[in-house]
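Undergrad: need coordinates for the following:
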Amino acid sequence: MNLLPARPGLVLSGLAVALLVIIVVSAGVGPVAVPVGTTARILWAHLVPGEHIASWSLAQDQIVWQFRLPRTLLAALVGAALAVAGTVLQAVIRNPLADPFVLGASSGASLGAVAALAGGAVVPGLLVSGAAFSGAAIAALLVFVLAQSGGRVESLRLVLAGVALSYLFSAATSWITVTAEHGKLPGLVFFLLGSVSTATWEMLVIPAVVVLACVIHARVRVGPLNAVMTGDETATSLGVDVSRFRIEMLIATSLLTGAVVAVSGGIGFVGMVVPHVCRLVVGADHRRLIPVATLAGAIFLVLVDIVARTAAAPQELPIGIVTAAIGAPFFLWLLRRRPVGGVR
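TA: Next comes the predicted model:
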């Protein structure tokens, strides 16, 4: 089903405008509310050089610019990364249930990051990012090896291997968490449930660079992505080295997953929900799907972050709880609606 097959440019423009508006709104939402107009003027004053007549307080300026805007931008980066990773994995594996969470990459990245954090590393240090990427890469490699049968990678075996390894990595992560120093336990638990509440401007650098590079890489490789969705035989006849391409994209998605898990923790279902919704709008052609999924993922997680801040105010919910509440019913609907063996 393709709701707007002839107007991808209109969809992209609408999503870009929506993202900007939601970012401004999000930067003003919280225990101390800042009106949207005031938030917009504060952001304009910081982003556009020149003299500005300040009609807001210093406290409002610090709340919007130093605290809420970084977390909003981090949520957008994480959402975009997970959505692109899910889009790529669903195409490469040809399974509608594939995403970094289901295939074990997110659990592997969480294990690496928690091991680094429990050992004394500080986010966003390179040790945590490197450990998260290493965990995601090891998970992807193990899933790939376990899913092979007769020299070929089977879609269903990939999902089953990913689920099994997710449980294994989650068990190891839980062991590290419960045996960690008492003072680190609350922070580790909150990290595992997913949060962008500790975001700073410095934390945005690594995920921003990785997300930009991986999105560009996925956009450049839309030809092979479209080819592998038609089947291994067809893709091979079109000149695609399917095995090599799968390894390439698994490495790319592992890097993407590791970079965002290191700064946001484990956030599930984004990579599964967003790509399917985007396919309903613009179809399965990755020339349109990759940029649309990037923007839609960013919008989705920024909205989820707003809900996490306000649903149980003044207490803040971990983002992973909200995405699970949305994603789990969608997962069950997908199981009922689509065959497990391919993306359609």
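Undergrad: alpha carbons only for contacts and neighbour counts from here, please
TA: OK.
Undergrad: show me where the stretch 101-250 of the chain has helices.
TA: Assigned by DSSP state H, counting those that start in this stretch, the helices in the stretch 101-250 of the chain fall at 105-118, 126-146, 155-179, 185-193, 205-220, 222-228, 232-237, 242-264.
Undergrad: in TSV: the ones you listed, plus distance to W44.
TA: Conversion of the helices of the stretch 101-250 of the chain to TSV gives the following (distance: least, C-alpha to C-alpha, whole Å):
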stretch	distance to W44
helix 105-118	36
helix 126-146	32
helix 155-179	42
helix 185-193	32
helix 205-220	21
helix 222-228	36
helix 232-237	48
helix 242-264	27
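Undergrad: pick the most buried one from those helices.
TA: When you average the neighbours per residue for each of these (mean count of other C-alpha atoms under 10 Å), helix 105-118 leads with a mean of 29.
Undergrad: and it with helix 155-179, angle?
TA: Helix 105-118 runs at 20 degrees relative to helix 155-179, counting by axes from the mean of the first three to the mean of the last three C-alpha atoms, to 10 degrees.
Undergrad: helices or strands up against helix 105-118?
TA: helix 126-146, helix 155-179, helix 185-193, helix 242-264 (3 or more C-alpha pairs under 8 Å, 6 or more residues apart in numbering; DSSP states H and E).
Undergrad: to V24, which of those helices lies closest?
TA: Between V24 and these, the tightest spacing by C-alpha to C-alpha is seen for helix 242-264, at 20.8 Å.
Undergrad: now the closest one: how far from the chain's centre is it?
TA: Put simply, helix 242-264 sits 11 Å off its chain's centre (C-alpha atoms, centre = their mean, to the nearest Å).
Undergrad: I'd like the next helix or strand past it.
TA: As assigned by DSSP states H and E, the chain's next helix or strand after helix 242-264 is helix 270-282.
Undergrad: could you also give me the structure for this next sequence, so I can compare it with the first?
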Amino acid sequence: MKRRIWLWGGGGILLLFVSMLISLSIGTARLSLGDVWHILLQQLPWIGGDTAIPPELASYESILLKVRLPRIVLAILVGAALSLAGAGFQGVLRNPLADPYTLGVASGASVGAAFLILFQLQYAWLGKWTIPIVAFATGLATLWVVLRMARINGKVRIETVILSGVVVQAFLGAMVSFMVSMSKTVVNDIVFWMMGSLSLKGWDYAIMLIPYVLIGWLVLTYYARALNALALGEQEASYLGIAVEKTKLAVLVASTFMTAAAVSMTGVIGFVGLVVPHMVRLLVGPDYRLLVPFSAIFGGIYMLWADTAARTILSPTEIPLGVVTAFIGTPFFAYLLTRRKKEMK
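TA: So this is what the prediction gives:
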């Protein structure tokens, strides 16, 4: 186990760091890796504080530090949040096809955002934070409705959670479609938000998302051993001394907490929580003590490269990020479904 931690953990962190440098150099204004490294080092007072940036790089400093770097950090945080949430949902529901959208949280957040955009209330109360806060609130409200529907004799049944999530998601999706059909002037804004994007997001968005990811990661880490026991079945886990209902509720809430926060910041970005945990399982196995931290690392890498592709493939036109992740995730979902069918046979 220690060998796998050092091998994949060290390799993952190194890959994340290299990916950040490469992504920083890619864009409309292209920079070499040496230039990127030079500008970043200049920000460290004990290294570059006494020397000035060369004039030919001065014009790129603002682009690098105020546009690209915050977007990259936000991409890593969103990828980590959705991947951790996917690992949590798959662990509790014991379903390899589960992801952060199984419980309808994304649809719930979309309803709040679409309502504000439809009636042009995007900046009505809290400025640019109006949509993120309202979308986050409606996403959590959706979780509450799903869990209330899934309770039988005071216990949350796994099969009922999935069914309740599908029903609520279908209803909320219909509401969003209805609002899109009602809109004449802002239909593009609603549709673009539903496809997800990291454009025009500064440092304040990334900073605001950090505590959500940290809290969710700590909760899943705390319940990692319990999730390993749940993989054997609820009855077997209870024999091992696991508080099954408490574990399910805590992991579901933490996973939804991260999903709602990520969706409220960037719009709907699908398949990340489905693809990354499975990729990590192939590398390190099903042990949640390894799966949780590595899902965060590789989720950040996955989202970073997806966003880099979204903003560069058709530059200067930007592809919605949700479209890129769907192109990657849909074939993977089909592969998992086919393999699942073979296992059931």
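Undergrad: and the helices and strands packed on helix 105-118 of the first structure: which comes nearest V88 of the first structure?
TA: Using C-alpha to C-alpha, those put helix 242-264 closest to V88 of the first structure, at 7.4 Å.
Undergrad: so the closest one matches what in the second structure?
TA: Mapped onto the second structure using TM-score structural alignment, helix 242-264 of the first structure covers residues 244-266.
Undergrad: coming back round to it: what about the helices of the stretch 101-250 of the first structure, which gets the closest to G28 of the first structure?
TA: Per C-alpha to C-alpha, nearest to G28 of the first structure of the helices of the stretch 101-250 of the first structure: helix 242-264, 20.8 Å.
Undergrad: out of the helices of the stretch 101-250 of the first structure, nearest to R68 of the first structure?
TA: helix 242-264 (14.9 Å).
Undergrad: state the distance from the aligned partner of A313 of the first structure in the second structure to T28 of the second structure.
TA: Counting by TM-score structural alignment, A313 of the first structure corresponds to S315 in the second structure. Distance of S315 of the second structure to T28 of the second structure, computed by C-alpha to C-alpha, to the nearest Å: 7 Å.
Undergrad: same check, this time on I152 of the second structure
TA: 55 Å.
Undergrad: where in the first structure does stretch 282-295 of the second structure fall?
TA: Counting by TM-score structural alignment, stretch 282-295 of the second structure corresponds to 280-293 in the first structure.
Undergrad: and the end-to-end length of that stretch?
TA: Stretch 280-293 of the first structure has its terminal residues 11 Å apart, counting by C-alpha to C-alpha.
Undergrad: and that stretch, how far from the chain's centre?
TA: Centre to centre, stretch against its chain (C-alpha atoms, centre = their mean), the figure for stretch 280-293 of the first structure is 17 Å.
Undergrad: with stretch 299-314 of the second structure instead?
TA: Distance, stretch centre to chain centre, for stretch 299-314 of the second structure: 13 Å (C-alpha atoms, centre = their mean).
Undergrad: pull out the buried positions in that stretch.
TA: 299-312 (16 or more other C-alpha atoms under 10 Å).
Undergrad: out of the helices of the stretch 101-250 of the first structure, which gets nearest to P49 of the first structure?
TA: Closest among these, using C-alpha to C-alpha: helix 205-220, at 22.2 Å.
Undergrad: list the contacts of that closest one.
TA: Applying C-alpha atoms under 8 Å, 6 or more residues apart in numbering, the external contacts of helix 205-220 of the first structure come out as 77-78, 80-81, 84, 88, 252-253, 255-256, 259-260, 286-287, 290-291, 294.
Undergrad: likewise for stretch 140-147 of the first structure?
TA: 103-105, 153-155, 157-158, 161-162, 165, 250-251, 254.
Undergrad: distance to G194 of the first structure for the residues you listed - can I get that in a markdown table?
TA: Output for the contacts of stretch 140-147 of the first structure, formatted as a markdown table (distance: C-alpha to C-alpha, whole Å):
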| residue | distance to G194 of the first structure |
| --- | --- |
| L103 | 18 |
| G104 | 16 |
| A105 | 15 |
| V153 | 31 |
| E154 | 31 |
| S155 | 28 |
| R157 | 28 |
| L158 | 25 |
| A161 | 24 |
| G162 | 20 |
| L165 | 20 |
| L250 | 23 |
| I251 | 23 |
| S254 | 18 |
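Undergrad: excluding its backbone neighbours, what's nearest the residue most central in space within the second structure?
TA: For the second structure, the residue nearest the mean C-alpha position is L82 (2.6 Å; C-alpha atoms, centre = their mean). Distances taken as C-alpha to C-alpha, 6 or more residues apart in numbering put G273 closest to L82 of the second structure, at 5.0 Å, once the chain neighbours are dropped.
Undergrad: what's that neighbour in contact with, if anything?
TA: 82-87, 99-100.
Undergrad: burial count for I23 of the first structure?
TA: 22 (other C-alpha atoms under 10 Å).
Undergrad: and it, what pairs with it in the second structure?
TA: So I23 of the first structure corresponds to M20, using TM-score structural alignment.
Undergrad: hmm, its match is touching I72, no?
TA: Yes - between M20 of the second structure and I72 there is a contact under C-alpha atoms under 8 Å: 7.0 Å.
Undergrad: overlap in contacts of the two?
TA: L304.
Undergrad: give the buried residues for the match of stretch 282-295 of the second structure.
TA: 281-284, 286-293.
Undergrad: widest-spaced pair of these?
TA: V281 and R287 (13.4 Å).
Undergrad: and L31 of the second structure, what's its match in the first structure?
TA: Looks like L31 of the second structure aligns to V34 there (TM-score structural alignment).
Undergrad: got it, and L143 of the second structure?
TA: Checking TM-score structural alignment: L143 of the second structure goes with A140.
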